[in-house]
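Chemist: next come a sequence and a model predicted from it.
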Amino acid sequence: WNRWCCSPSRPRVLLLCRYMGTLGSQVMCDNIPGLVNKQRQLCRQHPQVMQAIGAGMKDWITECQHQFHSHRWNCNTMTRDHNLFGRLLLRSSREVAFVYAVSSAGVVYTLARACSQGELDSCSCDPSKKGSSRDSRGSFAWGGCSDHVEHAMRFSQTFVDAKERKERDARALMNLHNNRAGRKAVKRFMNLECKCHGVSGSCSVRTCWLAMADFRRTGDHLRKRYNAAVQVAVNQYGTGFTAAHAHFKRPSKNDLVYLEDSPDYCIRDHESGSVGTGGRLCNRTSRGVDGCEVMCCGRGYDTSRVSQTTKCECKFHWCCAVHCRDCHQQVDVYTCKGQR
């Protein structure tokens, strides 16, 4: 098995799903270390669901990397480490809060989509969306296939949260909070989509269904929550959070929360899970987080000239093609110097 499956961190739970097709579900689920009994039970009972979630992992990892592509921490995965994000997940930083939220959201999104597309025996379209209803434009009839997000959220909560509900320490409370924020983010962007019926498209009758928005909207929302994440401490009863500092607001259910400050991610540090920024591309003219001064942490950068091929002089030909030339140019590329 892939070494990632041996991680003590929750994302290992998602990685086990990749292998359901080659090993029996009972053999696989019984031999993955670190799962609590509830997770093993659900794993054995729903191998199709596990496969669907595993196949959808690339979507939320890609989204995480898109959101942070120009930052010192760029949601980098570590293929040779014991889990996707290495020792980073042992911390309780705001980056870990985002990883848990976006992965929880990814499970909901993937599962709801698999249900709607008829890939699973255990679910399909939302059965509650039937009959008629109303919105600001008037009445409509439920039809089509509404994404069954409620079912996906229930399964995600039962399966993903099982380990944290067993632990109930400060880190478990943090994970549970961010898991829930991720699930709620998917539901937040459900859209009512409709098809018109009537003479000459008059839309005298509408058939509508609820559909999830593109996952990018969830990612953008969670990224904003990351920017405004609240540092917290566990309350005196051990049941919830208070703001870690007096001038911080009390976190809402939609906020991301974290317990400890992040490293600066400037240099490679095995203990903190930082891979450093040595060798990263930077923008010499930018004063933002992608600029060489910020990205390279004051260490300076190297300049190299590379050949770049782009499409140019594109012309439209009737009908219906676009022909372009391949244009070659020399461009300067800037990369951060490594630590001395």
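Modeler: Good, I have the coordinates.
Chemist: switch to C-alpha atoms for all contacts and neighbour counts from now on
Modeler: OK.
Chemist: once you drop chain neighbours, what's closest to residue 256?
Modeler: residue 229 (4.9 Å; Cα to Cα, 6 or more residues apart in numbering).
Chemist: and that neighbour, what does it touch?
Modeler: If you count contacts by Cα atoms under 8 Å, 6 or more residues apart in numbering, residue 229 has them with 94, 255, 256, 257, 258.
Chemist: second one coming, line it up with the first:
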Amino acid sequence: MHSSHLFALLCLLVWAPTPTNSWWLLSKADTSAPNTSPILCKNVPGLTPQQKRMCHDNPNVIKYLISGLRSALHTCEYTFQREAWNCTLTLPGVGTSPLQIASRESAYVYAISAAGVSHSLARACSKGLIDDCGCGETPQTIESAPTPSPYYSRTATGSQPVSTSDFVWAGCSDNVKFGNAFGRKFVDQYDRQHATEPRSQMNLHNNRVGRRLLANAMGRECKCHGVSGSCVTKTCWKVMPKFDEFANRLHEKYQLAKLVTNNDQKLFVRSTPPSGVSGRTERYVKTLEVSSKQMRNELIYLDESPNYCAIGVKDRECADNCHNICCGRGWRTTREIVDEPCHCQFVWCCEVKCKTCKKLVERNFCL
């Protein structure tokens, strides 16, 4: 590793987060040079011996693990860009509020980070970028014709075909099984060693939710084969959703996250009756263990969210949600002229030519 990269990583020690989430420091590591992951993991504070060993033994896998983590954090920031909490995770934000507060925001970050790792590894496997894994398992069930897929098609190669009534299972499915398995071994290491502690139980549960929702969200992607575009035969394989689409689904889970309590080293959530139910409320209140079937796909948290309006919002861009983001402190509007392509035309073959137009753009910033 270059000396400048080592110096930068050592500087992170000043802002080192708690060991619970120290593996997130890998998102700031430089991975451009070959065979750097063993050195990176050796110098990241707080990693467990098992995580360091996995880094040393699987340098190519760790590269895609880091890529998945970065994608998760970037997607988190994009998803929350118009909310009071905007997923501020850049150092020194990592390891400070809200992540040391066991809030619903922390629950979301853990879940999307775990899912981001799995997503990156699963896709890398199907593309043949990791030596230790290949295509995902070919489904063995007989299914009817697949619904149209919103995802881009890829060439069907690899797996042993399995016939169905309307298509053939073939191609190379995303290997989410490998992604989840490796991600679980690496990401969950610290919390598994502290599994009797409520916060670690919360983290492990939310990590599992992220991975499980990703696996459950896999859909079919198909390609037709025949003369002149006809669909004489159709091959299909399993693919994960685009990660931003998955993040939107996880955001819905964030909004419905359940507050839990600790009792005798176990986490429980109280299920209250739906609105409009009459009679004695306590008849309908029941306590669910977090590990129950009803809670398997639900995010959980231990603490209420902090007051994000107490955090400085000055100069934060607030788009069209300034009243909430700026916490009632007001905002200023700037106007600027920008160049953008316009009047684009397709020129045979194969070019798109555009003119350049001036456009007045307004931007809002908190006071």
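Modeler: Structure's in. What do you need? Values in this document were obtained by computation on a predicted structure and should not be read as measured data.
Chemist: just the TM-score for the two chains, thanks.
Modeler: The TM-score (TM-score structural alignment, normalised by the length of structure 1) is 0.82; 317 aligned residues with a Cα RMSD of 2.8 Å.
Chemist: residue in structure 2 matching the residue nearest to residue 256 of structure 1?
Modeler: Matched to structure 2 by TM-score structural alignment, residue 229 of structure 1 sits across from residue 257.
Chemist: residue 89 of structure 1 now?
Modeler: Under the alignment (TM-score structural alignment), residue 89 of structure 1 pairs with residue 99 of structure 2.
Chemist: where along structure 1 do the helices fall?
Modeler: For structure 1, applying DSSP state H gives helices covering 11-15, 25-31, 37-45, 47-67, 94-116, 149-160, 162-167, 170-188, 215-227, 292-295.
Chemist: which secondary structure elements does the shortest one contact?
Modeler: Taking 3 or more Cα pairs under 8 Å, 6 or more residues apart in numbering; DSSP states H and E as the contact definition, the neighbouring helices and strands of helix 292-295 of structure 1 are strand 321-336.
Chemist: okay, buried residues for the strand it packs on please.
Modeler: Taking 16 or more other Cα atoms under 10 Å as the neighbour-count basis, strand 321-336 of structure 1 is seen to contain the buried residues 334, 335, 336.
Chemist: before we move on, back to that, of the helices of structure 1, which is nearest residue 309 of structure 1?
Modeler: With distances scored as Cα to Cα, the stretch of the helices of structure 1 nearest to residue 309 of structure 1 is helix 47-67 (23.2 Å).
Chemist: okay, the helices of structure 1, which one's buried deepest?
Modeler: For the helices of structure 1, average neighbour numbers computed from mean count of other Cα atoms under 10 Å are highest in helix 94-116, which has a mean of 26.
Chemist: what's the mean gap between that one and the aligned bit of structure 2?
Modeler: After superposition onto structure 2, helix 94-116 of structure 1 sits on average 0.6 Å from its aligned residues (mean Cα distance after the TM-score superposition for structure 1).
Chemist: give me the nearest residue to residue 168 of structure 2, chain neighbours excluded.
Modeler: Closest residue to residue 168 of structure 2 apart from its sequence neighbours, by Cα to Cα, 6+ apart: residue 235 at 4.6 Å.
Chemist: what do we get in structure 1 for the one you found?
Modeler: Using TM-score structural alignment as the criterion, residue 235 of structure 2 maps onto residue 207 of structure 1.
Chemist: roughly how far apart are the residue nearest to residue 5 of structure 1 when sequence neighbours are not counted and residue 207 of structure 1?
Modeler: Distance criterion Cα to Cα, 6+ apart; nearest residue to residue 5 of structure 1, sequence neighbours excluded, is residue 12 at 5.1 Å. Going from residue 12 of structure 1 to residue 207 of structure 1 by Cα to Cα, to the nearest Å gives 42 Å.
Chemist: then residue 262 of structure 1?
Modeler: 49 Å.
Chemist: again, but for residue 188 of structure 1
Modeler: Shown here: residue 188 of structure 1 relative to residue 207 of structure 1, a distance of 22 Å by Cα to Cα.
Chemist: over to residue 320 of structure 1?
Modeler: As defined by Cα to Cα, residue 320 of structure 1 lies at a distance of 35 Å from residue 207 of structure 1.
Chemist: who has more neighbours out of these two?
Modeler: Counting neighbours by other Cα atoms under 10 Å for residue 320 of structure 1 and for residue 207 shows that residue 207 has the greater number, 17 against 6.
Chemist: run through the residues that contact that one.
Modeler: Going by Cα under 8 Å, 6+ apart, residue 207 of structure 1 touches 140, 141, 142, 143, 144, 194, 195, 196, 197.
Chemist: now stretch 43-61 of structure 2, how far from the centre of its chain.
Modeler: Centroid separation for stretch 43-61 of structure 2 versus its chain: 21 Å, with Cα atoms, centre = their mean, to the nearest Å.
Chemist: err, stretch 137-157 of structure 1, not the other one
Modeler: For stretch 137-157 of structure 1, the gap between its own C-alpha mean and the chain's C-alpha mean amounts to 21 Å (Cα atoms, centre = their mean).
Chemist: run through who's touching that stretch.
Modeler: The list of residues contacting stretch 137-157 of structure 1 from outside it, by Cα under 8 Å, 6+ apart, reads 104, 107-109, 111-113, 115-116, 124-127, 129-134, 179-180, 183, 187, 205-212.
Chemist: show me the contacts for the corresponding residue of structure 1 for residue 204 of structure 2.
Modeler: Matched across to structure 1, residue 204 of structure 2 falls on residue 176, judged by TM-score structural alignment. By Cα under 8 Å, 6+ apart, residue 176 of structure 1 lies in contact with 161, 164, 165.
Chemist: likewise for residue 27 of structure 2?
Modeler: Remark: with contacts taken as Cα under 8 Å, 6+ apart, residue 27 of structure 2 is in contact with 66, 67, 69, 70.
Chemist: any chance of the residues you listed in CSV, plus distance to residue 184 of structure 2?
Modeler: Below are those laid out as CSV (distance: Cα to Cα, whole Å):
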residue, distance to residue 184 of structure 2
66, 14
67, 16
69, 13
70, 17
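Chemist: once you drop chain neighbours, what's closest to the residue nearest in space to the middle of structure 1?
Modeler: For structure 1, residue 102 is the residue whose C-alpha lies nearest the centre (Cα atoms, centre = their mean; 3.0 Å). What sits nearest to residue 102 of structure 1 in space, not counting adjacent residues and going by Cα to Cα, 6+ apart, is residue 182, at 5.7 Å.
Chemist: quick one on the thing from earlier: what separates the match of residue 204 of structure 2 from residue 191 of structure 1, distance-wise?
Modeler: The value you get for residue 176 of structure 1 to residue 191 of structure 1, if Cα to Cα is used, is 26 Å.
Chemist: about what we covered before: farthest-separated two in the contacts of residue 229 of structure 1?
Modeler: For the contacts of residue 229 of structure 1, the maximum inter-member distance is 11.1 Å, found between 94 and 255 (Cα to Cα).
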